[in-house]
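K.L.:
Here is a sequence with its predicted model. Questions after.
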Amino acid sequence: MAYSPQVETFRKLHEAGCFVMPNPWDEGSARWLRGQGFPALASTSAGFAFTRARADQDVPRDMMLAHLAELVKAVPDLPINADFENGYADTADGVAANVKLCIATGVAGLSIEDATGRTEDPLYPFELAVERVRAARRAIDETGSGVLLTARAECFLTGHPDPLNESARRISAYAEAGADVLYAPGPKTSADIGTIVTAAGGKPVNALVYGDFGLSVSDIAAAGARRISIGGALARAAWAAFIEATRLIKDEGSFRGFAGNGASAPLNPFFRDDLKARS
């Protein structure tokens, strides 16, 4: 079956090796990352939420769908993977319906989490979590789009008492349920990443690097991961500089926190040339 060029490219990227898929939060950051030569990009729910004066997980579905369509339009020659949170639904049928809406934005891949967003019951029960992955798989197949389905086990990020073993159990089940890519954000060591890779049973694994754990791209590749994303790390880095600069102005009357023109010097010529190339 023939898929879109973006989907075909995305599928081939997962066949061998290990690639980095950074996470823009708007059109400008997407164009900049494209200009640095990254082969694919992924949305960040947190990074986008901050641009709308919202907390992560507080972006409504239709606002997120509009953002995904904007990213796809911004870099039409690159695959975009959607951070689609928990599919914006608790039920399997709801996930399936929303997955089809996500595919309609033009993304080449999407991820579905097993986190509920509720503190009292942070993870969907095992059987329901697996059925939600099956439903997402059926929805993608019905569209004939070939969009890659990433299933996420959120055990580390939701405070599960045994996050590695429970992640491995869920990752194995999600692979059997039809996920193309498996993802358990949280492991910080090569050994733990390797455990998730083993649980995936030969299917590609995404590793999340949201801080400096002492692992390089080559280290993570050697652990068996096929794909590396960095979530909201770039957006947080930008906000951290902004927050510190404003703190210095307010609390100390100092402007030493400013990056100055030097740090932003590449932006004007880059965006001028980039806009000219697009036009």
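P.N.:
Nice, I can see it. Numbering: from 1, shown residues only.
K.L.:
can we go C-alpha only for contacts and neighbour counts from here?
P.N.:
Noted.
K.L.:
next structured bit after the longest helix along the chain?
P.N.:
Secondary structure of the chain per DSSP state H: the longest helix is helix 126-143. On the C-terminal side of helix 126-143, the closest following helix or strand by DSSP states H and E is strand 148-152.
K.L.:
Residues in contact with that next one: which ones?
P.N.:
The contact list for strand 148-152 (CA atoms under 8 Å, 6 or more residues apart in numbering) reads 7, 10-11, 108-114, 133, 136-137, 140, 171, 174, 179-185.
K.L.:
Stretch 27-36: which residues count as buried?
P.N.:
Within stretch 27-36, the residues that count as buried by 16 or more other CA atoms under 10 Å are Ser29, Ala30, Arg31, Trp32, Leu33, Arg34.
K.L.:
one more structure, for comparison:
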Amino acid sequence: MAWLNGGVDTGQRARAQSFVELHRSGCFLLPNAWDAGSARVLEAAGFAAIATTSAGVAFSYGRPDHDFRAEAEEGRVDQATMMRRIGEITGAVGIPVSADLEEGFGPDVQAVATTIAEAIAVGAAGGNIEDFTGVRAAPLFDEVHAVDRVRAARAAVAASGAPFVLVGRTDALLVGAGLDEAIRRSNAYLAAGADCAFVPGAADADTIATLVRELDGPLNVVMGLTATLTMAELADLGVRRVTVGGSIARMLYRHLFDAARELADHGTFGYADDQLGQDTLNELFTRRNRPGAE
């Protein structure tokens, strides 16, 4: 763990503080990893920080992501398992990591506070708390309760004494609640202590421009899920940060699915023509090549 018994790992504190500073101005890309290997690949590409993807983590365990289908299914990744994976990722890289913390692994404010504290303990420099319940009859937490949950998250950050970027995510657009509700909820979460608002489902220029204009703080959007604007276009619109969710993980599972079908259906090995070389991966994953390693 990076933060133990009130002590602070100075390297982790410096990374967390640098992550805070990234949110002051400009527009930056925060690609999403799901394990130590994917995190190292993204770090090697030169990104200043990365995020985790709960969907990618879930799929890597052969589990469903947190969504409506999970109502009738057991097997959703639990908090302890997710925290272990986040810790593996933060321990594998020398750059800040923002954690996808879903709804805080519980509906009540104490669950959210505990999740934030544990994310900080395993080295996360930031994290999002969403208002999606996973229940079809009531897909969003009651707004007053959702605000209380963000407030509890902010209190947990303050109690830790660690730099941490708290993101308030609303799934209002994804569940059809509309743009006005997305704006209202986002501003309420910002007022309750979130440092950044996250509105998945905002993918077109007009919607994003409206959010940037109406929100009282920086905006995170997710690309790679639908029609995608470029980073230059998003910067011009005033977006502060851009994530890609589970899209990279799903792309790799697409290749895995296709390779499996080729092997099973045709008995051929064409999938191997584009594989990354063994030496390339060994060199990338050699610990001495980790930034900051001795």
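P.N.:
Happy to help now that I have it. None of these values were measured; they are calculated from a predicted model.
K.L.:
before we move on, the earlier item: Val95 of structure 1: which of the buried residues of stretch 27-36 of structure 1 is nearest?
P.N.:
Ala30 (26.9 Å; CA to CA).
K.L.:
Could you measure from Asp180 of structure 1 over to Ala136 of structure 1?
P.N.:
Separation of Asp180 of structure 1 from Ala136 of structure 1 (CA to CA, to the nearest Å): 11 Å.
K.L.:
neighbour count winner among those two?
P.N.:
Applying other CA atoms under 10 Å to Asp180 of structure 1 and Ala136 shows that Ala136 carries more neighbours, namely 30 against 21.
K.L.:
Need the counterpart of Ala111 of structure 2 in structure 1.
P.N.:
The alignment partner of Ala111 of structure 2 in structure 1, by TM-score structural alignment, is Gly94.
K.L.:
Pull up the gap between its match and Leu65 of structure 1, please.
P.N.:
15 Å.
K.L.:
and these two? which has more neighbours close in?
P.N.:
Leu65 (19 against 15).
K.L.:
what packs against the helix or strand containing the more buried one?
P.N.:
Take DSSP H and E as the rule and Leu65 of structure 1 turns out to sit in helix 61-74. If you count contacts as 3 or more CA pairs under 8 Å, 6 or more residues apart in numbering; DSSP states H and E, helix 61-74 of structure 1 packs onto helix 27-35, strand 80-83, helix 92-103.
K.L.:
if we go to 10 Å?
P.N.:
Using 3 or more CA pairs under 10 Å, 6 or more residues apart in numbering; DSSP states H and E, the elements in contact with helix 61-74 of structure 1 are helix 27-35, strand 41-42, helix 45-51, strand 80-83, helix 92-103.
K.L.:
what's the mean distance for the shortest one versus structure 2?
P.N.:
Its match in structure 2 and strand 41-42 of structure 1 itself, once the structures are fitted together, sit a mean 0.5 Å apart by mean CA distance after the TM-score superposition for structure 1.
K.L.:
which residues in structure 2 does that strand align to?
P.N.:
Aligned using TM-score structural alignment, strand 41-42 of structure 1 spans residues 50-51 in structure 2.
K.L.:
Could you list the residues in contact with the matching stretch?
P.N.:
Contacts of stretch 50-51 of structure 2 with the rest of the structure, by CA atoms under 10 Å, 6 or more residues apart in numbering, involve 19, 29-34, 39-40, 42-43, 86, 89-90, 93, 95-100, 124-127, 243-245.
K.L.:
rerun at 7 Å
P.N.:
Leu30, Pro31, Asn32, Ala33, Pro96, Val97, Ser98, Ala99 (CA atoms under 7 Å, 6 or more residues apart in numbering).
K.L.:
what's the neighbour count on the residue mapped onto Pro22 of structure 1 from structure 2?
P.N.:
Aligning on TM-score structural alignment places Pro22 of structure 1 opposite Pro31 in structure 2. A total of 25 residues lie near Pro31 of structure 2 under the criterion other CA under 10 Å.
K.L.:
And what about the counterpart of Ala188 of structure 2 in structure 1, helix, strand or coil?
P.N.:
With the correspondence set by TM-score structural alignment, Ala188 of structure 2 lines up against Ala173 in structure 1. Assigned by DSSP: H, G, I helix; E, B strand; the rest coil, the conformation of Ala173 of structure 1 is helix.
K.L.:
How about the contacts made by the closest residue in space to Ala173 of structure 1 that isn't next to it in sequence?
P.N.:
Counting by CA to CA, 6 or more residues apart in numbering, the nearest residue to Ala173 of structure 1 once its immediate chain neighbours are dropped is Val130, at 6.6 Å. For Val130 of structure 1, the contact set (CA under 7 Å, 6+ apart) comprises Ala173, Tyr174, Ala177.
K.L.:
For Leu248 of structure 1, state which of those residues is nearest.
P.N.:
Tyr174 (47.5 Å).
K.L.:
Quick check: the gap between that closest one and Ala135 of structure 1.
P.N.:
Relative to Ala135 of structure 1, and taking CA to CA, Tyr174 of structure 1 is found at 11 Å.
K.L.:
which one of the two has more residues nearby?
P.N.:
Tyr174 (27 against 22).
K.L.:
what's the mean distance for the helix holding Leu65 of structure 1 versus structure 2?
P.N.:
Relative to structure 2, helix 61-74 of structure 1 is 0.4 Å off (mean CA distance after the TM-score superposition for structure 1).
K.L.:
Quick check: buried residues in that helix?
P.N.:
For helix 61-74 of structure 1, burial by neighbour count (16+ other CA under 10 Å) applies to Arg61, Met64, Leu65, His67, Leu68, Ala69, Glu70, Leu71, Val72, Ala74.
K.L.:
Stretch 180-188 of structure 2 too?
P.N.:
Glu181, Ala182, Ile183, Arg185, Ser186, Asn187, Ala188.
K.L.:
Please settle this for me: is the third one part of a helix?
P.N.:
Yes - Ile183 of structure 2 forms part of a helix when assessed by three-state DSSP.
K.L.:
I'd like the distance between it and Gly217 of structure 2.
P.N.:
Taken as CA to CA, the span from Ile183 of structure 2 to Gly217 of structure 2 is 11 Å.
K.L.:
Repeat that for the fourth one.
P.N.:
Distance, Arg185 of structure 2 to Gly217 of structure 2, by CA to CA: 12 Å.
K.L.:
Could you do the second one as well?
P.N.:
Ala182 of structure 2 sits 14 Å away from Gly217 of structure 2, taking CA to CA as the criterion.
K.L.:
Same question for the first one.
P.N.:
When distances are taken as CA to CA, Glu181 of structure 2 and Gly217 of structure 2 turn out to be 16 Å apart.
K.L.:
Cheers, nothing more for now.
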